[in-house]
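[1] coordinates only, sequence not included:
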């Protein structure tokens, strides 16, 4: 088929590669513009732009598509059979949704209608879901509301992290979209409306979402750490305001909370929670890299009785 691909982050790259390897004609790739990055703040192209250019594909990166009829016409002039969208980052106006012969398909990292929105990977882990997955849907004007062409699930375990789930769903989405397009060029599989029941929304995350609230249960804190690492990252503070980033932790079901929430209760960085105890296993202090707890404690001892978090945590 004659395709347009639209995506920006690492999540989208496997789908681009899979479509290229399947022999589809990718007439253009749309991605977010290069952004300042690193200490020198030099402009860095997105992962999708880098992958597309390595494949010799034409890349476009408009800053905005809203009220841009010239962009809409340029998109329509590509005469694409279908556009594949995977974490692109810009809302497609209706003229662009209508331009490809078979419309625009979105690779969404959740089992719709659960976790529509910006952070489906993290939200599934935060909520303690037992499964996640990928939905290929026909795009329409609403936020992730379009009818579904294909939907496949993967299990979530107590060890699942945002990083591992991201990679699993990225690979799954690439496989699914290739299978979708293997149908006859004249049409796609028949889409089915999303159920009206079970709709939830995954909000856009901010840095403050990573603040550990020690009043929560050990299991909830563990899910937050697994869901929000590496971005936006989870953190707590010492009494002097020093920020400690938390990279990994392990709930201890055999150790009930024996102190006020946020209190370190032993020499292994076990912390009392609102319900239960959790042991911090990877930490980072300002100006240092993330390290295992044993190495961290050699540089900054945190004895039993140390309180983590602000008085409001």
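    Okay, I see it. Since this is a predicted model, take the numbers as computed values, not measurements. Numbering: from 1, shown residues only.

[2] going forward, measure contacts and count neighbours with C-alpha atoms only.
    Noted.

[3] these two touch, right, residue 261 and residue 215?
    Yes. Using C-alpha atoms under 8 Å, residue 261 is in contact with residue 215, at 5.6 Å.

[4] quick one: which of the two has more around it?
    More neighbours surround residue 261 than the other of residue 261 and residue 215, with 23 against 17 (other C-alpha atoms under 10 Å).

[5] SS state for that one?
    What DSSP: H, G, I helix; E, B strand; the rest coil gives for residue 261 is coil.

[6] Quick check: the gap between it and residue 192.
    Computed as C-alpha to C-alpha, to the nearest Å, the residue 261 to residue 192 distance reads 47 Å.

[7] With residue 203 instead?
    Separation of residue 203 from residue 192 (C-alpha to C-alpha) stands at 25 Å.

[8] same thing with residue 32?
    Distance, residue 32 to residue 192, using C-alpha to C-alpha: 30 Å.

[9] Equivalent analysis for residue 247, please.
    40 Å.

[10] Between those two, tell me which one has more neighbours.
    The neighbour comparison of residue 247 against residue 192 (other C-alpha under 10 Å) goes to residue 247, with 22 against 13.

[11] So that one belongs to a strand, correct?
    Yes. With three-state DSSP as the criterion, residue 247 is part of a strand.

[12] try it against this one:
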């Protein structure tokens, strides 16, 4: 089937859909709605594609009637049947819904009002999670299931979607609601900590909640509750810090804030940054609550498990150095196997572009950042005393993928999408010139780096990028991963694997050789800006809308540029 993905951005859900549909044998092309200044230009593109089905897994723009009246056009809405409006997840989190859902419905004149093709429901996570985590987890899984059903029904000439009025409503009070306004999100620091964090979760990762801390206007993100607070502090006072987060007094407990943004209308840079880069008050160091901890280590017999968490996958220089120190400590233990895992939301996307952009000297900060993440990769590649396993628990891109490939064994959670290439005018480092060809061969490595296309877990296993794929369910995946690691810790398996690893290392150049060659190229990208890194970085950080759909995604444009791939 010829399918057009009409989307506002090629985000994580769209990438999952793109990978799954192609794997199922469909002819899939992508068009970004924001690049069209007029409805007529979008209509012309759809006429040129002439798809059998238009799927919109992530679309903030209205579909012109000239399109949905001629082609079956299905919108994936992140709400149950009867829910309408652009802030569905914001309301679901803030109003403490217990059950939520996803609905696939036909595009019609009124937004989210069309007849239903498929719907799914799921229990809302407890404890409450952020909007980004909800979207990338239960919502994305439900959306994928809906889209699979939609494609099957689209192949049936006799199928007709069902009017919403004739559909059962598992969330009986689902209704049309307007876009959530700033006033709807506001809180006072004297309120209970749980209420404050829930409001921040409902706006994370965008737009954040506008508030004041220490007399400064900021948007806050990445929050968690900690028990207790010194009574001598007024609500809204910064009382401590830890890692990159700050602790703020509330009406009853303490709220930790990991990231903030000073808006431009308040004299700020308008860039979301680690909180301690904005607030440098002389306050004591305090233990960070579990949800915001960057690393946790536990030992189970002969297996060490090092879990790391980075907000939105971006790893700053300071974060890389702290995680590297934790990794080096874990590698020094007398365990046989070390498992390196990310969070359910992401593994890593490499260096932190926001921190780099906001630095007084972006080129120098980028240089420090790439050297810091290389320290992580070098520690994994150079380890000879333990067998290392990297687990892609969530999405990964660029240097984050290469970080995982530095391990001896690489596994992924089903549904995870990897972007194993560099973009934005960067050659790339993270020892990828050694680890990527080692896994997939030079020809496939070159193809991955030049095609710049996403690869889901199953396809990654098919080309040797990962060794195994585990369950999608988080708890089942953790159990599966623990069993896998324990099996490699068995004396016979472990000895054989270490011997094979030693033979490979003896036949290669040292990691410093690859790092030096890669860094020589990166220096030209950072300091000479030979490929436009500064402008690309600025556009990314500023969320500049694309001016065209990338040709690598828009198969319908290939003939226009003479690409026969």
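    All right, it came through fine. As the structure is a computational prediction, the values presented were derived from the model and not from experiment.

[13] Quick check: residue 436 of structure 2 touching residue 402?
    Yes. Contact status for residue 436 of structure 2 versus residue 402: in contact at 7.3 Å, counting by C-alpha under 8 Å.

[14] quick one: which of these two has more around it?
    Comparing residue 436 of structure 2 with residue 402 by other C-alpha under 10 Å, the one with more neighbours is residue 402, at 28 against 23.

[15] Assign a three-state SS to residue 517 of structure 2, would you?
    Per three-state DSSP, the local secondary structure of residue 517 of structure 2 is helix.

[16] Pull the number of nearby residues for it.
    For residue 517 of structure 2, using other C-alpha under 10 Å, the count is 13.

[17] Same check on residue 268 of structure 1?
    16.

[18] Not counting its neighbours along the chain, what's nearest it?
    residue 279 (7.0 Å; C-alpha to C-alpha, 6 or more residues apart in numbering).

[19] if I pick that neighbour, what's in contact with it?
    With contacts defined as C-alpha atoms under 8 Å, 6 or more residues apart in numbering, residue 279 of structure 1 is in contact with 249, 250, 251, 252, 268, 269, 270, 271.

[20] neighbour-wise, which of those leads?
    Greatest neighbour count in the contacts of residue 279 of structure 1, by other C-alpha under 10 Å, goes to residue 271: 29 neighbours.

[21] Just give me the match in structure 1 for residue 76 of structure 2.
    Aligned by TM-score structural alignment, residue 76 of structure 2 pairs with residue 107 of structure 1.

[22] Near that match, how many residues? Count them for me, please.
    27.

[23] Residue range in structure 1 corresponding to the helix or strand harbouring residue 469 of structure 2, please.
    In the assignment (DSSP states H and E), residue 469 of structure 2 maps to strand 468-470. Under TM-score structural alignment, the alignment places strand 468-470 of structure 2 onto no residue of structure 1.

[24] Now which residue in structure 2 aligns to residue 123 of structure 1?
    In structure 2, residue 123 of structure 1 lines up with residue 91, judged by TM-score structural alignment.

[25] Distance check, the closest residue to its match other than its chain neighbours against residue 442 of structure 2.
    Nearest residue to residue 91 of structure 2 in three dimensions, chain neighbours excluded: residue 202, at 7.2 Å (C-alpha to C-alpha, 6+ apart). Distance, residue 202 of structure 2 to residue 442 of structure 2, by C-alpha to C-alpha: 45 Å.

[26] Specify which residue of the two has the higher count of neighbours.
    Neighbour totals were compared for residue 202 of structure 2 and residue 442, and residue 202 leads with 29 against 14 (other C-alpha under 10 Å).

[27] and the end-to-end length of stretch 266-279 of structure 1?
    Chord length of stretch 266-279 of structure 1, first to last residue, is 10 Å (C-alpha to C-alpha).

[28] cool, stretch 174-182 of structure 2 as well?
    Stretch 174-182 of structure 2 has an end-to-end distance of 22 Å (C-alpha to C-alpha).

[29] try stretch 224-238 of structure 2
    End to end - C-alpha to C-alpha - stretch 224-238 of structure 2 spans 14 Å.

[30] Over to stretch 52-65 of structure 1?
    Stretch 52-65 of structure 1 has an end-to-end distance of 21 Å (criterion: C-alpha to C-alpha).

[31] any idea what residue 84 of structure 1 aligns with in structure 2?
    Under the alignment by TM-score structural alignment, residue 84 of structure 1 pairs with residue 55 in structure 2.

[32] Now do the SS call for that match.
    Residue 55 of structure 2 ends up strand, using three-state DSSP.

[33] which residues does it contact?
    Contacts of residue 55 of structure 2 by C-alpha under 8 Å, 6+ apart are 3, 4, 5, 6, 73, 74, 75, 76.

[34] Pull out the buried residues from the helix or strand the fourth one falls within.
    Right, the one you point to is residue 6 of structure 2. Using DSSP H and E, residue 6 of structure 2 falls within strand 2-7. For strand 2-7 of structure 2, a neighbour-count test (16 or more other C-alpha atoms under 10 Å) marks 3, 4, 5, 6, 7 as buried.

[35] ditto for stretch 118-127 of structure 2
    Buried residues in stretch 118-127 of structure 2 (16+ other C-alpha under 10 Å): 118, 119, 120, 121, 124, 125.

[36] Take these and write them to TSV, including distance to residue 274 of structure 2 and secondary structure.
    Output for the buried residues of stretch 118-127 of structure 2, formatted as TSV (distance: C-alpha to C-alpha, whole Å; DSSP: H, G, I helix; E, B strand; the rest coil):
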residue	distance to residue 274 of structure 2	secondary structure
118	40	strand
119	38	strand
120	36	strand
121	35	strand
124	28	coil
125	26	coil
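
[37] what about the strands in the stretch 101-250 of structure 1?
    Under the criterion DSSP state E, counting those that start in this stretch, strands of the stretch 101-250 of structure 1 are mapped to 104-108, 116-117, 131-138, 148-155, 201-202, 234-237, 243-252.

[38] centre of the chain versus the second one, how much separation?
    When C-alpha coordinates are averaged (C-alpha atoms, centre = their mean, to the nearest Å), strand 116-117 of structure 1 and its chain have centres 11 Å apart.
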